Each structure stands twice: as C-alpha cells, then as structure tokens.
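K.L.:
All I have is the shape, not the residue letters:
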C-alpha cells in the first residue's frame, strides 16, 4: 500500500511504501547455491540442480538452474549468464498454534495472541496429519512459509505438555 502526502510548504509529493521487507531482491547468478531460492518463470523455487558451462566465444559462462516451485512442487528451468542478476524471493517462516480446522480452513493463533482463519488446509500429507491431530483435540504448532503473497503450511510439530 502506498501513501501519498502533499507538503504544504512546497508542491512536492512524497510516497511512502508500507513497512516490511521487499518481496524480492536481486542476486548475482553465480552467487546462487543449490538449496537456495530463486524466481523461475515468476514463481518462487528452491534450487535443486545447478550447472555452469565454460566461458564461450562471447565471454559469458552460463548457469543452468533447475528449481521446484515451493508451493506446487512443479519443476522449472532457466539459463542465465553467471554475471547477470537473478531475482530471489524473500521467504519467511512463522509458527502458529493450530486451534482447529473448520470448513477446510485452519484456525491459527500467533505469538501475539492474534487469530487468523484465512489459510486453507493443505491438500497433501501434512494436511491429513493436521486434520487427524485436530480431530483428536491434540495441541500442536504449524509452520507457515510465505513468499510473494502466497502462504502454505510446510510443517507441524506437537506441543510438549508438562503434566
């Protein structure tokens, strides 16, 4: 969200971006590592394969990248000169206490005691495990990974109780 303000003393317009980090940042292709993240075909991907070709007739070594979409698991590939910049997504992981599942949505509580109910139950093994634990009334945490306005639950862990 951008806020535009006018300065009364002069006819200048100042724009402010909302607080927080950028969704992406540039990084030189040769500095990328296997297991790291990069945007391939405008999707946030985890790099699973990387290979570099030798310097060619025109002077640039090429890097061949293969990545898996962190949300769908779909495979993407790209080739980039090693001296050029690639776009890297800013990825965050947050833990929430799961309060339950209702109509396919998770009821989550963060560490500031704020609840949210806008995240879908994942359609995978983790989602099935979450549903089982919620049905049994167990206390557990979920880890939510966020990148470029997309979010998905990537892990769950039981909460230790001191009885």
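P.N.:
All right, it came through fine. From a predicted model like this one, the values you see are computed outputs, not experimental measurements.
K.L.:
From now on I want contacts and neighbour counts done on CA atoms only, so please keep to that.
P.N.:
Fine.
K.L.:
Of all residues in this structure, which one is nearest the centre?
P.N.:
residue 147 (2.6 Å; Cα atoms, centre = their mean).
K.L.:
Would you quantify the distance from the closest residue to that residue other than its chain neighbours to residue 70?
P.N.:
Spatially, and ignoring its direct neighbours in sequence, residue 147 is nearest to residue 91 (4.8 Å; Cα to Cα, 6 or more residues apart in numbering). Separation of residue 91 from residue 70 (Cα to Cα, to the nearest Å): 10 Å.
K.L.:
Which one's more surrounded, the two?
P.N.:
Taking other Cα atoms under 10 Å, residue 91 and residue 70 do not tie; residue 70 has more neighbours (21 against 14).
K.L.:
Residue 46 is in contact with that one, correct?
P.N.:
Yes - with contact defined as Cα atoms under 8 Å, residue 70 reaches residue 46; the gap is 6.2 Å.
K.L.:
here comes the other one, which I'd like you to weigh against the first:
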C-alpha cells in the first residue's frame, strides 16, 4: 500500500535553466553553457570534417556574470546547452546597507540584491549619491541574479 506520510512539495514553474541546441546552429553573440557557466559567444570557428568524424565547432565565450573566458570544442552535429537568460529593468529607488531597493515597471519593489562589488557597483553608488535617476538591468540565469 501507499505510505500516507509521504508529502511531495513542488515550488518550480517547470521551466528549465537550459535548452539544447545543435552546435552548428549556435551563433556569435548568442549564449551557450561552457564548463557549466552561462557564456556569451565571442568567437566561433568550424574545422572541416577529417577522416575521423564530424566537423568540429570551436567556441570561445565570456561568462555573463564573472567576465571569465571559457573555450570548448564540440562536433557540429551534437547538442550543447543554451542558458535561459532573463533581463529585467528596474528603477533604483534606494541603497541601504549595501542592498538596492529596485522598482519594476508595475511598481513591485525588490530589496534582495546586493550592490555588486565591482566597477558596475561603484558606478551605481556614485550615480545614486549624485541624485541621478536611472535604471538597473538585472540578468538572471541558473538561479543567479546580477545587476548590470
């Protein structure tokens, strides 16, 4: 018989963090997962078919969050993962104890994003302290959020 104490909770929308795409269909300035990281393709070249198999696609990508460079090679007929990337623009309302208060187009406020510890973060703080009104673009992929 079934165990009545089993309780399964679901909290996902069912959307996948990645989807497959044939290597030969990838394009420069597109996105791909290299070494487990979401990357923007900055260089791409194809080598000809040799006597031992398929044409190969050489990919060079820059991590969209860390700007680290990654390289990979894949047979052109094989699939690679493409990250699902979401871009949302928010208006910066306040900065409090290193966290930003961001307002979306529909008026929702989110206060869970820290000001990045990089040049972008310093630019955000400088503009905010000067009293400028501006938008912050937030990228999300692989459950990672990063202001741009």
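P.N.:
Sure thing, it's come through. Please read these numbers as outputs of a predicted model, since none were measured by experiment.
K.L.:
What's the match for residue 25 of the first structure in the second structure?
P.N.:
Taking TM-score structural alignment for the superposition, residue 25 of the first structure sits opposite residue 19 in the second structure.
K.L.:
Neighbours of its match, how many?
P.N.:
Neighbours of residue 19 of the second structure (other Cα under 10 Å): 14.
K.L.:
Which helix or strand contains it?
P.N.:
Per DSSP states H and E: residue 19 of the second structure is located in strand 18-22.
K.L.:
For the second structure, which segments count as helices?
P.N.:
119-129 (DSSP state H).
K.L.:
Show me what residue 122 of the second structure aligns to in the first structure.
P.N.:
In the first structure, residue 122 of the second structure lands on residue 128 (TM-score structural alignment).
K.L.:
now swap in residue 109 of the second structure and tell me
P.N.:
So residue 109 of the second structure corresponds to residue 115, using TM-score structural alignment.
K.L.:
From residue 106 of the first structure, how far off is its match?
P.N.:
Residue 115 of the first structure sits 10 Å away from residue 106 of the first structure, going by Cα to Cα.
K.L.:
Comparing the two, which residue is more hemmed in?
P.N.:
residue 106 (24 against 15).
K.L.:
returning to what we had before: how close does the match of residue 122 of the second structure get to residue 146 of the first structure?
P.N.:
21 Å.
K.L.:
okay, the two: which has more neighbours?
P.N.:
Set side by side, residue 128 of the first structure and residue 146 show more neighbours around residue 146, with 20 against 13, by other Cα under 10 Å.
K.L.:
what number of residues lie near the residue lying closest to the more buried one once chain neighbours are set aside?
P.N.:
Counting by Cα to Cα, 6+ apart, residue 92 is the residue found nearest to residue 146 of the first structure once chain neighbours are left out, at 5.3 Å. Number of residues near residue 92 of the first structure (other Cα under 10 Å) recorded here: 11.
K.L.:
What residue in the second structure is paired with residue 92 of the first structure?
P.N.:
That one, residue 92 of the first structure, aligns with residue 86 by TM-score structural alignment.
K.L.:
need the longest strand for the first structure.
P.N.:
strand 91-102 (DSSP state E).
K.L.:
for that strand, packing partners?
P.N.:
strand 105-109, helix 125-135, strand 140-147 (3 or more Cα pairs under 8 Å, 6 or more residues apart in numbering; DSSP states H and E).
K.L.:
May I see those organised as a markdown table, with distance to residue 40 of the first structure added?
P.N.:
Converted to a markdown table, these look like this (distance: least, Cα to Cα, whole Å):
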| stretch | distance to residue 40 of the first structure |
| --- | --- |
| strand 105-109 | 29 |
| helix 125-135 | 25 |
| strand 140-147 | 13 |
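K.L.:
Out of these, which gets nearest to residue 39 of the first structure?
P.N.:
Judged by Cα to Cα, the one of these that comes nearest to residue 39 of the first structure is strand 140-147, at 10.5 Å.
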